[in-house]
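Asker: Using only what follows, build the 3D model:
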Amino acid sequence: MPPAAPAPGYPFSAVVGMDDLKLALLINAVSPGVGGVLVRGEKGTAKSTIVRALAALLPPVPAVPGCRFSCAPAAPDPGCPDGPHDTGAGGHERPARLVELPVGASEDRLTGSLDIERALTEGVTAFEPGLLAAAHRGVLYVDEVNLLHDHLVDLLLDAAAMGESHVEREGVSVRHAARFLLVGTMNPEEGELRPQLLDRFGLTVEVAATRDPAERAEVVRRRLRFEDDPAAFAAGWTDAEAGLAARIAAARDRLPRVELTDAALRQITAVCASFEVDGLRADLVTARAAIALAAWHDRRSVTADDVRTAARLALPHRRRRDPFDAPGLDAEKLDRILDEYADQDPPEGAPEDPADPDGRGGTNGTDGTGEADGTDGSDGADGADRPDGPDDDGPGDGPGGGPGGGGAPHPEAPGEPTGTDGSAPSAPDEERGGGESAESEPAPADAAYKPRLFTVPGIGAGAPGRRSKARSPYGRVSGARPGARGLHLTATLRAAAPHQSARGRDGTGLVVRPGDLRETVRDGREGNLVLFVVDASGSMAARARMRAVKGAVLSLLLDAYQRRDKVGLITFRGAAAELALPPTSSVEAGARRLERLPTGGRTPLSAGLLRAADVLRVERLRDPARRPLLVVVTDGRATHGPDPSAAAAHLHGVASVVVDCESGPVRLGLAAALGARLAAEVVRLEELAADSLAGLVRTARPAA
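Answerer: Here you go, the predicted model:
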């Protein structure tokens, strides 16, 4: 009985709305050299559905028969592991592939590895291709790409940059072509993407569910019809799908004949220079996308509209200066630049400077009009909404890694009235029992800087990350032990070798018993749960000090983002503590909550510690393998509630760090006393930035 035909997928043409996403995918279908698409959006917006539907529209791929690496018959890869190929026999056509990379895939599944079955039974070294080989000349799709493990991200970066995959493992040395259209989807609420991988996506699109009731009704209507009878629904869209596929094929044929005029090229470079994107990849991607758009619309040359659309899709994600900047592009500024450079020829013999078109010598960061690039947009895409503006050079840009080049924050600014202990003038009223002081306006944060690295002691086994030591399936091989998970081939063969005579080996293959199996032991790094407990009471309300505190927490949040941690934020003020941010991988959400953090009132330090203990207890049940790191940011005062000593006992065994925010000529040492109760490392606020010893790892002491 022949196998049943697979159920048809949801047609690309049947997706309601999503015009930008459809256009970005079609641009890449016409010109795969654009570099793929990153689809950002909330859950339930048909991101995966529309990406999977794209493969059915792609032209068939001519391939050498029997080649596992999809070599083209007209130009086979001379280094193909299945070669050399006899191109005289011609080739065959197969459908374009959509290869899905699961978030939890192993390294050998992605790149390929030694064929263990043939190695053990035939005694030969044979390579078994992985997903990169299967995706060659097709589409590699990564759902939830922001959750992809770092070791897989590194492999993807190498393959995307070189167009080939190098495999050096288990006695196998193989190189094969791996050129693919990379498409990823992600929900920003679950965490951001590493900047290196973000830049590898040619285009990016933000998607959201429509708020139009009529459109939503049509989406539901079509989906229900598809689920009732997929074949009949797909048949109703056959003509539309065939028309799209034919238009893609025709646009591919026209692509080499599309002219990129000098005027259009100047517009592209002027836009990229004025928006201050890093490197030249943005210029190349924008040019390729504009050419593809012209071919798609059956135009002989690139127009300003093509450049505008290409820039709108290619530049937003490249303008981010740190993970807390939202991607975006100012449409008015884009139009102004395109109009300024429309049909404009540079003076003969004069060097062209797109960032300074009028020759007025505008400073770096301006568009030649005297206005900084970040001040004319409302979306904050280039950091314009950050309170420190030009002084914010990002993490680690100052000479000492700290803000302003000083290597550490300054808790007090000249001219700020403070008490003898550095607290705000309202603090004495708080201590006299006068009730909560008036809530002050949220203070902006100082510039972020590179903080010290704090780790959890011991060796864990949590989710892969870059903070604490861990036994990980993705780290450096450090040995082998009995077991069958993650087979260590060399150690297994070494264990079986001495027993071959006794087992009656006849010379054709190795006789392996279950007791010979050895599994790989790897030393890697894990991500932790970093829980911030921040004092927002009146004793911290001196505006300059709160700026420094927010800058410190922002720096630690940025560090947590880079190390793939989950983060949570508890604040305490008045009479209670609040879980401002439940533990999440979205560090960006933590930064937003921190920005709006108000201050004022009494200091319920015990409430903050007890709330932290409760949150950690719940998270331990949800994810027992993820070890916590508690970061308490306070001056140590406790003017409301019971003695913090009893609350600290509930945090026994939790690796902790106390950031001492006390300042002024007279210090009471209350934060240091709290650190002693928590068995925590105590770091003064001005010492938090990494200094010349930034390479050293500072380890939080375990609680006794």
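Asker: make it CA atoms for all contacts and neighbour counts henceforth
Answerer: Fine.
Asker: and stretch 63-74, how far apart are its ends?
Answerer: Stretch 63-74 has an end-to-end distance of 9 Å (C-alpha to C-alpha, to the nearest Å).
Asker: Now show me the structure for the sequence below, then we'll compare the two:
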Amino acid sequence: MPVQYPFSAVVGSDDMTLALALTAIDPLIGGVLIRGEKGTAKTTTVRGLAEVLPPVAVYEGDRFSIDPHDPDEVSPDGPFGPDTDIVTRPVRLVELPTGAGDDRVTGTLQLNKALREGVVEFEPGLLARAHRGLLYVDEINLLPDHLVDLLLDAAATGRVSVERDGLSIEHAARFVLIGTMNPEEGELRPQLLDRFGLTVEVTAPRDPGIRAEVVRRRLAFDTDPVGFAARWESEQHALRERLAAARDLVGAVVLDDATLTTITEICAAFDVDGLRADLVTARAAAAHAAWQGRTHITRDDVRTAARLALPHRRRRNPFDEPGLDEERLDELLGPEDPEPDGPGPDGPGGGADGQDTADAGDGASSATPPSGPSASKEQSEPDESSPSPATSSTTSVAAAGRPGRAPLFVVRGTGEGQSGRRSRARTPQGAVIGPRRDGGGRGRLHLAGTIAAAAPHQRLRGGFTDGRGLIVTPDDLRRAETLGRESNLVLLCVDASGSMAARRRMEQVKTAVLSLLLDAYRRRDKVALVTFRQHSAEVTLPPTNSVDVASRRLADLPAGGRTPLAEGLECSAELLRREALRDPTRRPLLVVVTDGRATSGADPLGRAHTMARHLAATGVDSVVVDCETGRFRMGLAVRLADHLRAEHIPLGEVTADGLTGVVRSATAPRREVA
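Answerer: A predicted model of the protein is given here:
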């Protein structure tokens, strides 16, 4: 096995190492979610944790790793008698790839033995392998929905049931779930977010001295991994001893009524949902006390536990800022303990004075600066009449309103994109509509289709003679063809010029975009925004499903000036071309919000219509939202829709509800198109 970077050598990430240590002391805390920017040693730290955990005892040859000392645990490989050898092995760190299928996660029939030996045998999945260990999911926010559902079921019940291909298997699956994610790549579903006991925000340290030490240690490890690990072995050994001692001590930690009342008062004051926060905070406080070598819980234990257990449970929707008001927390905790409990052992999260050194690190409450639509600053509003030299040079910045719930819209046809909750598509999970050829062995086995494919060849193969049954070859294998839902790319191309009553219109458009993005977050979509004004167009919001990034980008979106419609369409076409190369299975929908005018450059209207015909030739589904107002209308948006072969929606004034409703009405009639 490759040498892992020592857990005790991690520096500058005190909250992360402390949270991992606490959940290792008491796995019932429920795991850790590590949110942070790229390059902050998230994966390195998680992999190093397994190296310092105490080994586990298992029956030799038991693929399900049940505890020999727990009479309630039963293994499908059992029963095991008193003569079965008991061995110890290191704790497993099982990594769940985001592209894994449900067969790989929960287990499936061993096809080789079934075909060659006629033996029906279950092949355990990753959840069985992770039992009594660590299950690590990197980029967990990108995990497909069906895998998220499997994790939720296993985390809630501690067991996995497999009913598939003639198999009926149930086994234990209790594990510490550790996930890492970059918030810029999208948020996590609320159901899975709440399953994590603790969460930490990790950023690169700003202290040059700490940064230099991080680089120094990493360079030394890359130069000589074995030698570097050997130099840290004494610290690793001390950390193993401390974790083992804390595990033995945590059951003796006393949670008195006064401390429990304080914990519940804090959770109620911060208005967290449910009672899981109270339970997790109490368990984390007890684990922190054991980590410090104490059998009673102090104010500092409760404060540390609340900082790690509550921030991610306070968010009502993805636009809410993460974090915790630590001044408010200190008010609820009351005055500090009159006397320190004594020096605590050194290690991750524990300083020589017994205080939690994580407080000096990058805490969750300070990880994200204030941002969002409310941070924008309004400037002068241009004249809402047709553009003039005076208004062409005027720029305004409008704030978005609070986003609403966008109606469901779909893209016509049947796609083959990533699993989501939007348009109809052939996906790994969904309703079975028939068999298909094996195609590389992905997906569920279609038993009836396999038998039907093998049946005509039995006379030549000698099947059903001399005591032999059905003879199946690999060419006969059929997989289940399933119909589910996919995620899509919604690209809004928005006129931000002075001819559109810019400030009021942009308020509504921003609100609509945020509404669509919030809906995309729930349905695993991507949303992008192209705006055009003055003499050019730009990608204001690259394709993303991160609501945090979207709110920051949209906050200072300016409006005013001339109308370069051709440039806006050209920029949209280029973005769609790049996205098609990057992800050819994700189908787009283009929504152009404009009054159809073009006033920038030579022959602006002709160039715009030429670009529209080019876009139509690519086959992209399009909608034109006609924002022309006034008594006398030129009908330019109608002509643009004809060139785009798009649905034309006359809308005098774009509102958030109107725009999201338009997207639905333009696509809903296409839902049943094959």
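Asker: Would you check the span in the second structure matched by the longest strand along the first structure?
Answerer: For the first structure, the strand with the greatest residue count under DSSP state E is strand 464-482. Counting by TM-score structural alignment, strand 464-482 of the first structure pairs with residues 419-437 of the second structure.
Asker: thinking again about what came up before, roughly how far out does the longest strand of the first structure sit from the chain middle?
Answerer: Distance of strand 464-482 of the first structure from its chain centroid, counting by C-alpha atoms, centre = their mean, to the nearest Å, is 22 Å.
Asker: Likewise for stretch 173-193 of the first structure?
Answerer: With C-alpha atoms, centre = their mean, you get 11 Å for stretch 173-193 of the first structure.
Asker: One more: stretch 301-315 of the first structure?
Answerer: With C-alpha atoms, centre = their mean as the basis, stretch 301-315 of the first structure stands 26 Å off its chain's centre.
Asker: in it, what counts as buried?
Answerer: Using 16 or more other C-alpha atoms under 10 Å as the test for burial, stretch 301-315 of the first structure gives 301-304, 306-315.
Asker: what's the answer for stretch 44-60 of the first structure, then?
Answerer: By 16+ other C-alpha under 10 Å, the buried positions in stretch 44-60 of the first structure come out as 46-48, 50-60.
Asker: for stretch 279-297 of the first structure, same thing?
Answerer: Across stretch 279-297 of the first structure, burial judged by 16+ other C-alpha under 10 Å covers 281-296.
Asker: So which residues make contact with that stretch?
Answerer: 27-28, 30-31, 33-35, 202, 247-248, 251-252, 254-255, 258-260, 265, 268-269, 272, 300-303, 306-307, 309-311, 314-315, 318 (C-alpha atoms under 8 Å, 6 or more residues apart in numbering).
Asker: now do 7 Å
Answerer: With C-alpha atoms under 7 Å, 6 or more residues apart in numbering as the test, stretch 279-297 of the first structure has contacts from 27, 30-31, 34, 202, 251, 254-255, 258, 260, 268-269, 272, 300-302, 306-307, 310-311, 314-315.
Asker: The longest strand of the first structure vs the second structure, mean deviation?
Answerer: Compared with the second structure after the fit, strand 464-482 of the first structure shows a mean deviation of 2.2 Å (mean C-alpha distance after the TM-score superposition for the first structure).
Asker: Hmm, residue 499 of the second structure is touching residue 388, no?
Answerer: No: applying C-alpha atoms under 7 Å, one finds residue 499 of the second structure not in contact with residue 388, separated by 8.9 Å.
Asker: quick one: which of the two has more around it?
Answerer: Per other C-alpha atoms under 10 Å, whichever of residue 499 of the second structure and residue 388 has more neighbours is residue 499, with 28 against 14.
Asker: Helix, strand, or coil at the equivalent of the more buried one over in the first structure?
Answerer: By TM-score structural alignment, residue 499 of the second structure lines up with residue 539 in the first structure. Following DSSP: H, G, I helix; E, B strand; the rest coil, we place residue 539 of the first structure in the helix state.
Asker: Could you look up the SS state of the residue nearest the centre of the second structure?
Answerer: Centrality entry for the second structure: nearest residue to the mean C-alpha point is residue 141, 1.1 Å, by C-alpha atoms, centre = their mean. Assigned by three-state DSSP, the conformation of residue 141 of the second structure is helix.
Asker: And residue 170 of the second structure? What does it align with in the first structure?
Answerer: The equivalent of residue 170 of the second structure in the first structure is residue 175 (alignment by TM-score structural alignment).
Asker: give me the element that match is part of.
Answerer: Here residue 175 of the first structure sits within strand 172-177, counting by DSSP states H and E.
Asker: who's in contact with the nearest residue to residue 636 of the second structure once chain neighbours are set aside?
Answerer: Among residues not flanking residue 636 of the second structure along the chain, residue 596 sits closest, at 4.6 Å (C-alpha to C-alpha, 6 or more residues apart in numbering). Residues counted as contacts of residue 596 of the second structure (C-alpha under 7 Å, 6+ apart) are 636-637, 640.
Asker: Which of these has the largest number of neighbours?
Answerer: That'd be residue 640 among the contacts of residue 596 of the second structure, by other C-alpha under 10 Å, with 26 neighbours.
Asker: wait, isn't it in contact with residue 610?
Answerer: No: at 9.7 Å, residue 640 of the second structure and residue 610 do not qualify as touching, with contact defined as C-alpha under 7 Å.
Asker: Neighbours of the nearest residue to residue 421 of the second structure once chain neighbours are set aside, how many?
Answerer: The shortest distance from residue 421 of the second structure to any non-neighbouring residue, by C-alpha to C-alpha, 6+ apart, is to residue 523 (4.6 Å). Counted with other C-alpha under 10 Å, the neighbours of residue 523 of the second structure add up to 22.
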